[in-house]
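Asker: Following is a predicted model, sequence given first.
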Amino acid sequence: MPEAAPPRATAPPAPTSTPGDSHRTGVRPGLVLATVSVCQLMVTLDASIVNIALPAMGESLGFADGSLPWVVNAYALAFGGLLLLGGRIADLVGHRRALLSGLVLFGLASVLGGFAQTPAQLVAARAGQGVAAAVLAPIGLTLIMVTFAEGAARARALGIWSMVTAGGSALGVLLGGVLTDLLDWRWVFFVNAPIVLVGLLLAVRSVPVGRPSLTGRPDVPGAVLGTGAMTVLVYGLMETDRHPWGSARTLGTLGAAVLLGLLFLLWEARFARAPIVRLGVLRERTAWLSSLLVTLLGAGMLAGFYFSSLFLQNVLGYGPLAAGAAFLPFCAGTAAGSMIASRLTARFGGRATLTGALLLSALGMLWFGGLALDSDYLTGFAGPSIVASVGVGICMVANTAMGTSGVDPREAGLVSGLLNAGRQCGGSIGLAVLSTLAVAATRRAATDGDTARAALAAGYDHAFVITAGLLGVAALVAVLFVPPRRTAERSARASGSGSASKSKSKSGTTEASARQ
């Protein structure tokens, strides 16, 4: 008879430190927050910093038609697909070691991207950045949860972390334009070197050397299946501009993605000894709901940045510097929305705040859908930028707060991974679908006799309108499933009490095992 497999763990491991005990371990919370903010800024910055530089990259390296989005997708796919494994790696080797390794890998991939001579080399470097980001991103929220005590201090830290997350993408577009115009597109990669250096110095000083909280091997098969499913799915969607939706190639590719996804779920539920996704956590409403909302928001955000930057350059004739500067209102609006999100949530509750923020974002994208060849900057671009960005900033902070409320600190890394994976994978899938639809709309307009610029404008406007629809669907989900304010408060109190009891029980069990 074959040997029985050892039982799988049904609960997360005990943490190496007690949340809020930084005053006893000598950890300086301010430096920890600065460290995770620098890492998160770089991770989100590089999701959008290449957008303004895409035309220059395509011309310099000779990208084939329709292949340029892979500069964006290679990063998003590696990042989103490996996020959950990245969190497990941090548990296996320790947060400090994982953080330092991720920063070094990010810096190396960035330098290689700056020296790329072919499209394949550039896409490979972007994938390397995504792998490093998948290691760095889950650590940030986990370190906040174990460093800051429950209450006002943790709320302020989460607000700053969420603001950096929301504002990094907008800042990336601005910085990308400045670097591309004043220096060269390669500097959108080289600029990461000093950021990595600052991150390494802060990490050495702020993150203590701790023992890993897990033993054993990471769930490599789960990571391969999950990443493979996402990669095949996005590839199949991107190819629909050349192969119709009903073609054997498209149906076969999408079918393979579904099969890989089902195998991933089966492996995680039945066979993985230390699954990268403990599926039981998705029974919590806040976990699956926040992940769904951030997936839809991620699709809208990434597509919005991508198409608006192309519209400015390919239709309105902006140079890289002018296009980057055009995103200043978006940066300001995102920061403003992030700063007022906590107060709005405290006053009106999560459901009203999230619904209003998503509708505001949808309105901004719908306004973008009216861009034309003769649009002026103030009413055609700055206006919708402010409306959409304020909504995005509010939604990012409110959704993160909802997703982490009542979560056992030992599962903070898993929940952080789910939220980051949702945003990245949603953005990648959304960009693939919307790029295909935009190309189709452009071809229809060209067939009807429109000029090349007018046809491009029609395609981009079509993508903006669909993006507004996605955000509208997210608002509907928030109305239907986010609990009312009083219900959410009662659930949070009950969850907090339950988590505290479980933590004490598990802590006692761990100490007893250690004595034995």
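Answerer: Nice, I can see it. Residues are numbered from 1 along each chain as shown.

Asker: CA only for contacts and neighbour counts going forward, please
Answerer: Noted.

Asker: So which bits of stretch 367-381 are buried?
Answerer: For stretch 367-381, the neighbour count (16 or more other CA atoms under 10 Å) marks 367, 368, 369, 370, 371, 372, 380, 381 as buried.

Asker: Mind listing residues that contact that stretch?
Answerer: 315-316, 326, 384, 453-454, 457, 460-465 (CA atoms under 8 Å, 6 or more residues apart in numbering).

Asker: again, but for stretch 82-92
Answerer: If you take CA under 8 Å, 6+ apart as the criterion, stretch 82-92 is touched by 97-99, 131, 133-139, 212-220, 223, 227, 276-277, 413-414, 417-418, 420-421.

Asker: and of the buried residues of stretch 367-381, the nearest to residue 515?
Answerer: For the buried residues of stretch 367-381, the residue nearest residue 515 by CA to CA is residue 368; the value is 63.5 Å.

Asker: got the contact list for residue 437?
Answerer: For residue 437, counting by CA under 8 Å, 6+ apart, the contacting residues are 241, 459, 462, 463.

Asker: One more pass at 7 Å, please.
Answerer: residue 463 (CA atoms under 7 Å, 6 or more residues apart in numbering).

Asker: Would you mind listing the buried residues in the helix or strand in which it is found?
Answerer: Per DSSP states H and E, residue 437 falls inside helix 412-447. Residues of helix 412-447 classed as buried: 412-443, 445-446 (neighbour count, 16+ other CA under 10 Å).

Asker: And for stretch 234-250?
Answerer: Quick answer for stretch 234-250 (16+ other CA under 10 Å): 234, 235, 236, 237, 238, 239, 240, 241, 250.

Asker: Let's see the distance spanning it from one end to the other.
Answerer: Stretch 234-250 has its terminal residues 11 Å apart, counting by CA to CA, to the nearest Å.

Asker: let's bring in a second one:
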Amino acid sequence: MSSQSAADVPVDRLKKSVPDNAPGAPAEKANHRWWVLAVIAVAQLMVVLDATVVNIALPSAQKALGFSDGDRQWIITAYSLAFGSLLLFGGRLADLIGRKIVFLVGVVGFAAASALAGAAQNFEVLVSGRALQGLFGALLAPAALSLLNTTFTDAKERAKAFGIYGAIAGAGGGVGLLLGGVLTEHLSWRWTLYVNLIFAVIAFIGGMTVLRKGAPAHRAKLDLPGTLLVTVGLFCVVYGFSNADKHHWGSPMTWGFLLVGVVLVAAFSWWQTRARHPLLPLRVLLDRNRGASFTVLALSGAGMFGVFLFLTYYLQQSLGYTPVKTGLGFLPMIGALMVAAQLVTNSLLPKFGPRPIVPLGMIVAAAGMAWLTVLDLNSTYAANVLPPLLVIGFGLGLVMPTAMSVATERIGESDAGVASAAVNTMQQVGGSIGTALLNTLAASAATSYLADHTGKLAPAQAALHSYSTAYWWSAALLAVGGVLALFMYRGGRPAPLDENAVAAVHM
């Protein structure tokens, strides 16, 4: 482990170590770089898929294991909270002990956690497995991005490599929804977790074969106090929101955890100004446009779960859709998102900058979310579900690439990895808090409805009322994000991105 990794040094230095007359040396090195990309792509697809593949299977898993509506959000939250809160730690660990070893440990751990969750016979084991998936995913994702950064140093190859990587990250969510439906309907909900073993075997064998050993020459120090403060603090915030379902907002189990979480996150922010080697340097957050982007990513991540989680239940339980049909139903939204993203990247952002684009996208997405509140038991997909889905997808397509681009522009080389990890962290933690909050509000709305209504259709109408409540709150989160974006972003066009920022944008 003492020798420096070939993947951690510039390509021109690698070339100097190979005699010019070595037969086939340049071709072999070029081939090696693309094999590295292939391995990283498989691992990235595994991580991205897992953010959505389980959503489609959730109703089936809930029926099989018998957990409550109030508990179901922990299947998603356990993964995203562990993943989001530990990403910065995973990135530092890769810098400290080496990218290859952290990558391989992440792959093996992710596979083992997937097997545990897939074999779960009760709610507790399933949640534990999902949390472990998030933990090992937080090791895997930053190590993979670091390997890609250090392997591709030629500008043209780098752009192509990160274009492929970005396409996988963008399309993975849609693929996950469809794959989750196919596996749940034709095999079992457990196969939405077991499928990770196939990806993991390919990624591990490839990683052992093509990745090079070694840690960076300049090792970063681990900010252990900062890691503990932010991880425990974020957990307490999400746990506090989740407890409002079983207890109430005035219970110490709710506001007590929320208060402790806020205090710990504040302490983390203070500690980052004192630590010699901060986990998240505050200079990354204090830039006005960058801070606006992080805020937008957190709020959009929270709001998005209103459509992914509750519309899944509506399509399957209220309209009687199969898991495969449900997965197919989300694809137009993903398509609209990708169309809008291309429009923003190629035309709008270079001309206008983020200030008019992001608020517009957030308001459009909020309008689409509010549109979903009119759904009832007689609604049809083509007339009532598809139009708001397209609106939501287009709005989010305006927001996400713009916010990611601005969040990583004008970042120095030493902070590029931290900024990239922070983008993922904001999305994951926003999604975790959003899932906990929306599920709590929806479950409370259903309980209140049933207390005031009786009859044969009361349970079905209570479910519709709970979904509508979640949609309204999602719309509110997105609208608030739009207003904040309007005032937080500076006007004008963005500065040109350097290579490090381009890499971070396609994370």
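Answerer: Okay, I see it. None of the values given here were measured: they were computed from a predicted structure.

Asker: tell me which of the buried residues of stretch 234-250 of structure 1 is nearest to residue 406 of structure 1?
Answerer: Nearest to residue 406 of structure 1, judged by CA to CA, of the buried residues of stretch 234-250 of structure 1 is residue 234 at 33.6 Å.

Asker: Not counting residues beside it along the chain, what's closest to the closest one?
Answerer: Residue nearest to residue 234 of structure 1 in three dimensions, not counting chain neighbours: residue 429, with 5.6 Å by CA to CA, 6 or more residues apart in numbering.

Asker: now swap in residue 499 of structure 2 and tell me
Answerer: Per CA to CA, 6+ apart, closest to residue 499 of structure 2 is residue 155, 7.6 Å.

Asker: got it, and residue 303 of structure 1?
Answerer: Taking CA to CA, 6+ apart, and ignoring the residues beside it in sequence, residue 303 of structure 1 has residue 431 as its nearest neighbour in space, at 5.2 Å.

Asker: and the one you found, what does it touch?
Answerer: With contact set as CA under 7 Å, 6+ apart, residue 431 of structure 1 has these partners: 299, 302, 303.

Asker: Tell me the counterpart of it in structure 2.
Answerer: Mapped onto structure 2 by TM-score structural alignment, residue 431 of structure 1 lines up with residue 435.

Asker: Distance of that match relative to residue 321 of structure 2?
Answerer: As judged by CA to CA, residue 435 of structure 2 and residue 321 of structure 2 stand 23 Å apart.

Asker: my read: residue 292 of structure 2 touches residue 488, true?
Answerer: Yes - Residue 292 of structure 2 lies in contact with residue 488 (CA atoms under 7 Å); the separation is 5.5 Å.

Asker: Find the nearest non-adjacent residue to the residue nearest the centre of structure 2, please.
Answerer: The centre of structure 2 sits closest to residue 428, judged by CA atoms, centre = their mean, with a distance of 4.7 Å. Distances taken as CA to CA, 6+ apart place residue 84 nearest to residue 428 of structure 2, at 4.8 Å, with adjacent residues excluded.

Asker: What's the local residue count around that neighbour?
Answerer: The number of residues packed near residue 84 of structure 2 is 28, by other CA atoms under 10 Å.

Asker: same check, this time on the one 10 residues further on
Answerer: Counted with other CA under 10 Å, the burial measure for residue 94 of structure 2 works out to 25 neighbours.

Asker: how about it, what's its match in structure 1?
Answerer: In structure 1, residue 94 of structure 2 lands on residue 90 (TM-score structural alignment).

Asker: Tell me the buried residues in stretch 307-320 of structure 2?
Answerer: Judged by neighbour count using 16+ other CA under 10 Å, the buried positions of stretch 307-320 of structure 2 are 307, 308, 309, 310, 311, 312, 313, 314, 315, 316, 318.

Asker: Mark which of those are part of helices, please.
Answerer: 307, 308, 309, 310, 311, 312, 313 (DSSP state H).

Asker: Please name the nearest non-neighbouring residue to the corresponding residue of structure 1 for the first one.
Answerer: For residue 307 of structure 2, the aligned position in structure 1 is occupied by residue 304, per TM-score structural alignment. Nearest-residue entry for residue 304 of structure 1: residue 464, 6.9 Å, with adjacent residues in sequence omitted and distances by CA to CA, 6+ apart.

Asker: returning to what we had before: ok, residue 292 and residue 488 of structure 2, which is more surrounded?
Answerer: Each of residue 292 of structure 2 and residue 488 has its neighbours counted (other CA under 10 Å); residue 292 has more, 26 against 18.

Asker: Can you name the residues that contact that one?
Answerer: 485, 488, 489.

Asker: residue in structure 1 matching the last one?
Answerer: Following TM-score structural alignment, the counterpart assigned to residue 489 of structure 2 within structure 1 is residue 482.

Asker: How about that match: what's its closest non-neighbour residue?
Answerer: Residue 482 of structure 1 sits nearest to residue 351 (CA to CA, 6+ apart), 5.3 Å away.

Asker: Tell me which helix or strand residue 177 of structure 2 sits in.
Answerer: helix 155-186.

Asker: list the buried ones in that helix?
Answerer: Buried positions in helix 155-186 of structure 2, judged by neighbour count with 16+ other CA under 10 Å: 158-159, 161-166, 168-185.

Asker: what's the answer for stretch 263-282 of structure 2, then?
Answerer: For stretch 263-282 of structure 2, the neighbour count (16+ other CA under 10 Å) marks 263, 264, 265, 268, 269, 271, 272, 278, 279, 280, 281 as buried.

Asker: any idea how far the first one is from residue 447 of structure 2?
Answerer: Think residue 263 of structure 2. Taking CA to CA, one finds residue 263 of structure 2 at 32 Å from residue 447 of structure 2.

Asker: before we move on, back to that, which of the contacts of stretch 367-381 of structure 1 fall within helices?
Answerer: Using DSSP H, 384, 453, 454, 457, 460, 461, 462, 463, 464, 465 are the members of the contacts of stretch 367-381 of structure 1 that sit in helices.

Asker: Not counting sequence-adjacent ones, nearest residue to the counterpart of residue 405 of structure 2 in structure 1?
Answerer: The alignment partner of residue 405 of structure 2 in structure 1, by TM-score structural alignment, is residue 401. In this structure, residue 401 of structure 1 finds its nearest non-sequential neighbour in residue 158, 7.5 Å apart by CA to CA, 6+ apart.
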